[in-house]
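> Let me see the structure of the following:
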Amino acid sequence: MFEYEIQKLHHNELIREAGNARQVRLAVKARRAARRAAAGRSGQDDHEGTVSALRSRFARAA
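From the prediction side, this is the model:
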């Protein structure tokens, strides 16, 4: 009986973690959609990212 209870606790913990992960994914998706909508209203392509930050990290090619 003790092993069954441990298994049930583990099962419930996994379900709880999956629910938390799902909520995080939905929050990230909503935040990303809101950011894209705001960029669309302001005329900026914010979702494209910046290129200038990467240029300073690498040396120029020959």
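
> rest of the way, CA atoms for contacts and neighbours
OK.

> Kindly provide the distance from Ala34 to Asn20.
Remark: distance between Ala34 and Asn20 (C-alpha to C-alpha, to the nearest Å) = 21 Å.

> Revised request: answer the last question for Leu14.
10 Å.

> try Arg35
On the measure of C-alpha to C-alpha, Arg35 and Asn20 end up 22 Å apart.

> another one to check against the first:
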Amino acid sequence: MFEYALHRLHHEDLLRRAADERQAREALRHRRRAAVRTPEPESHPRHHWFTRAA
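As a prediction, the model looks like this:
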């Protein structure tokens, strides 16, 4: 009986870890998609008050 309970705990732990890893991968995927769609604004916007000479 003890071996069965230990096996069950181990199995549940593996399932929990797999679910956590899956959730982390999905969150990373969403963050990467969001970063591609909306790049962060530049910290110093480029304003050219005068046109550059050739």
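
> what range in structure 2 matches stretch 15-27 of structure 1?
With the alignment judged by TM-score structural alignment, the segment of structure 2 matched to stretch 15-27 of structure 1 spans residues 11-23.

> Mean deviation, the matching stretch versus structure 1?
Superposed on structure 1, stretch 11-23 of structure 2 shows a mean distance of 0.2 Å to its aligned residues (mean C-alpha distance after the TM-score superposition for structure 1).

> Off-centre distance for that stretch?
Stretch 11-23 of structure 2 has its average C-alpha position 17 Å from the chain's average C-alpha position, going by C-alpha atoms, centre = their mean, to the nearest Å.

> what about the most centrally placed residue in structure 2, which SS state?
Against the mean C-alpha coordinate of structure 2, by C-alpha atoms, centre = their mean, the closest residue is Leu28 at 1.5 Å. Of the three states, Leu28 of structure 2 takes helix according to DSSP: H, G, I helix; E, B strand; the rest coil.
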